[in-house]
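Q: test case, fold it:
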Amino acid sequence: MTDDRRATDSPAPQTVQDEHTVSFLRFGVGAIGVLLPPALPLGNWLADEVTGRSTDGYWPASMSAAYYTGTRNLLVGALCALGVFLICYRFDRRDDRWSTAAGVFALGVALCPTAPRDPTGLQYTVGVFHLVFAALLFVMLALFCLYSFRNPRSTQPARVGTAYLAAGVLILVALVAAAVAGLSGFGAGWTVRPMYLCEWVATWAFGAAWIGAAVELAAGRGGRAGSGALPRQAVGLEARGPEASPS
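A: Below you'll find the predicted structure:
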């Protein structure tokens, strides 16, 4: 009687993703982060070359400013893909919430363009939402590096944990530097603006971290229970039903 009641009251098994899906989503997020910063100016330059237009100003003032260049569709498409990857990502309860929030923020960045040079009242308001979404997105991605991919209590090599820590700190530092450069107008006359460089560093940092996490999981370090690499995260990859609870 007691056993039957315990089995009935136990939570239903969790629906989780397999290791290949998690690795694919991690790699997708990382690949977007690595490829997008150089693709925007390169795409503008190629478009100008092909159409015979002047290549002056092919490098946007910021990654968000690419919305008003020939690579608008590339920027919006990449951000939408990033948002979908993050929303679909499932690992454990905490990471699920973080990735869903980050995915919503990525879609917000894509759908709320930054304000142009002489904005209307509506464009200015939308631009403010863009900045808020962008800042929150980078903060959430930094949290993954600082708390999700790192696990000091496991057999994860110390250098790997240090690399994730460095990536998370670098994202936050670059985010602050980008904000300072944008507000102060520092380097406004440069061909490559400091703000773009700071965004590039932050984007590459999270891209490298997510690709590294995908490689770790694909290599069997952090995917299976008992592997010893990421035991806390491994719980999220197991379908836990009544039979998995301790007796």
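
Q: going forward, measure contacts and count neighbours with C-alpha atoms only.
A: Noted.

Q: how about the nearest residue to the residue most central in space within the chain, chain neighbours excluded?
A: For the chain, the residue lying nearest the average C-alpha position, counting by C-alpha atoms, centre = their mean, turns out to be Leu141 (4.7 Å). Spatially, and ignoring its direct neighbours in sequence, Leu141 is nearest to Phe206 (6.4 Å; C-alpha to C-alpha, 6 or more residues apart in numbering).

Q: any idea how far Leu146 is from that neighbour?
A: Using C-alpha to C-alpha, to the nearest Å, we find Phe206 at a distance of 11 Å from Leu146.

Q: so for the two, which residue has more residues nearby?
A: Phe206 (28 against 20; other C-alpha atoms under 10 Å).

Q: which neighbours do Phe206 and Leu146 share?
A: For the pair Phe206 and Leu146, residues contacting each of them under the criterion C-alpha atoms under 8 Å, 6 or more residues apart in numbering are 167-168.

Q: please give the structure of this sequence too, so both can be compared:
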Amino acid sequence: MSDDRSVRRTTDPEQTVQDERTVSFLRFGVGAIGVLLPPALPLGNWLADEVTGRSTDGFWPASMSAAYYTGTRNVFVGALCALGVFLVCYRFDRRDDRWSTAAGLFALGVALCPPAPQDPTGLQRTVGVFHLVFAALLFVMLALFCLYSFRNPRSTQPARVGAAYLAAGVLILVALVAAAVAGLSGFGADWAVRPMYLCEWVATWAFGAAWIGAAVELAAGRGGRAGSGALPRQAVGLEVRGPEASQT
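A: Just a heads-up that it's a prediction; the model follows:
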């Protein structure tokens, strides 16, 4: 009798749909921020300069973090705070819960610890170092989701989907290293669009596309189709197989 009650709890359709919708929403929210933020910062600066009648020269920040000292500071900080909240609230399994919570805290750290200005004081320089460390850790955690969470060779996930997640994860890490090299070497410092910003844009779009893809994958499997394999660790798979197993 206890087994029957357990099956009924895990096969509650309302609870299943709510969980899937919540996870899909959070995944899509993380991905949307990743896709929209890189173009929003220079575009917002340009629009602000146009509206106020100021010169639009230098509307493109040297890096995404440099937007903190431009007219789109609130956009940058607000987007990172929203990203942090989405990641902290994200729940899937024990490992991913820990990863997402850590990534969310890193995102909040990036938002609350501003980068060092042109002529920093000792305190501003220290806070700027924390900003860079939090930003690097955030990108690494988001890359891990692409490499080890969304990509699952044990499922019936199509090979091309797993390859796309793998490519996104590798691209995030490569772009992160390239951004660090460009920032430390000063390469392209006289370019209108700095190489560091372009590398950050690539990394941010890579994780944004991966998280939106993961949201679409879950939405496509909503309803608990047996053997879909889209989310092998999600309870929906067990919910479909439970009653069938009890009948055999």
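
Q: now the TM-score, please.
A: Once superposed, the chains reach a TM-score of 0.88 (sequence alignment, normalised by the length of structure 1), with 246 aligned residues with a C-alpha RMSD of 4.2 Å.

Q: still on that earlier bit, you'd agree the residue nearest to the centre of structure 1 is up against Ala208?
A: No - under the contact definition of C-alpha atoms under 8 Å, Leu141 of structure 1 does not touch Ala208, with a separation of 11.5 Å.

Q: quick check: which element contains the closest residue to Ala135 of structure 1 other than its chain neighbours?
A: Spatially, and ignoring its direct neighbours in sequence, Ala135 of structure 1 is nearest to Leu175 (7.5 Å; C-alpha to C-alpha, 6+ apart). With elements taken from DSSP states H and E, the one containing Leu175 of structure 1 is helix 158-184.

Q: again, but for Val104 of structure 1
A: Applying DSSP H and E as the criterion places Val104 of structure 1 in helix 93-111.

Q: please apply the same query to Thr114 of structure 1.
A: Per DSSP H and E: Thr114 of structure 1 is located in neither a helix nor a strand.

Q: what about the closest residue to it other than its chain neighbours, distance to Pro37 of structure 1?
A: Using C-alpha to C-alpha, 6+ apart and skipping the chain neighbours, the partner closest in space to Thr114 of structure 1 is Gly127 (4.3 Å). Computed with C-alpha to C-alpha, the distance linking Gly127 of structure 1 and Pro37 of structure 1 is 20 Å.

Q: likewise for Thr51 of structure 1?
A: As defined by C-alpha to C-alpha, Thr51 of structure 1 lies at a distance of 22 Å from Pro37 of structure 1.

Q: comparing the two, which residue is more hemmed in?
A: Remark: of Thr51 of structure 1 and Pro37, Pro37 carries more neighbours, 21 against 8, as counted by other C-alpha under 10 Å.

Q: pull the contacting residues for the more buried one.
A: Taking C-alpha under 8 Å, 6+ apart as the definition of contact, the neighbours of Pro37 of structure 1 are 63, 200, 203-204.

Q: any idea how far Gly30 of structure 1 is from it?
A: The span separating Pro37 of structure 1 from Gly30 of structure 1 equals 12 Å under the rule C-alpha to C-alpha.

Q: with Gly220 of structure 1 instead?
A: Gly220 of structure 1 sits 19 Å away from Gly30 of structure 1 when distances are taken as C-alpha to C-alpha.

Q: just Gly223 of structure 1 next, same as before
A: Taken as C-alpha to C-alpha, the spacing of Gly223 of structure 1 relative to Gly30 of structure 1 amounts to 18 Å.

Q: over to Thr71 of structure 1?
A: For Thr71 of structure 1, the distance to Gly30 of structure 1 (C-alpha to C-alpha) stands at 20 Å.

Q: quick one: contacts for Phe139 of structure 2?
A: Applying C-alpha under 8 Å, 6+ apart, one finds that Phe139 of structure 2 lies in contact with 172-173, 176, 203.

Q: same thing but at 6 Å, please
A: If you count contacts by C-alpha atoms under 6 Å, 6 or more residues apart in numbering, Phe139 of structure 2 has none.

Q: which position in structure 1 pairs with it?
A: With sequence alignment defining the correspondence, Phe139 of structure 2 maps onto Phe138 in structure 1.

Q: ok, average deviation of the helix or strand hosting that match from structure 2?
A: Using DSSP H and E, the secondary-structure element containing Phe138 of structure 1 is helix 121-143. With mean C-alpha distance after the TM-score superposition for structure 1, helix 121-143 of structure 1 departs from structure 2 by a mean of 0.3 Å once superposed.

Q: ok, longest helix in structure 1?
A: Scanning structure 1 for the longest helix, with DSSP state H as the assignment, gives helix 19-51.

Q: could you list the buried residues of the next helix or strand after that helix?
A: Sequence-wise, the next helix or strand beyond helix 19-51 of structure 1 is helix 72-88, with elements assigned using DSSP H and E. Taking 16 or more other C-alpha atoms under 10 Å as the neighbour-count basis, helix 72-88 of structure 1 is seen to contain the buried residues 72, 74-76, 78-88.

Q: just checking, what packs against helix 72-88 of structure 1?
A: Contacts of helix 72-88 of structure 1 with other secondary structure elements, assessed using 3 or more C-alpha pairs under 6 Å, 6 or more residues apart in numbering; DSSP states H and E, are made with helix 93-111.

Q: which other residues reach the helix it packs on?
A: Counting by C-alpha under 6 Å, 6+ apart, the neighbours of helix 93-111 of structure 1 from elsewhere in the structure are 76, 79-80, 83, 86-87, 90, 130, 133-134, 137, 140.

Q: just stretch 178-192 of structure 2 next, same as before
A: With contacts defined as C-alpha under 6 Å, 6+ apart, stretch 178-192 of structure 2 is touched by 194, 196, 199.
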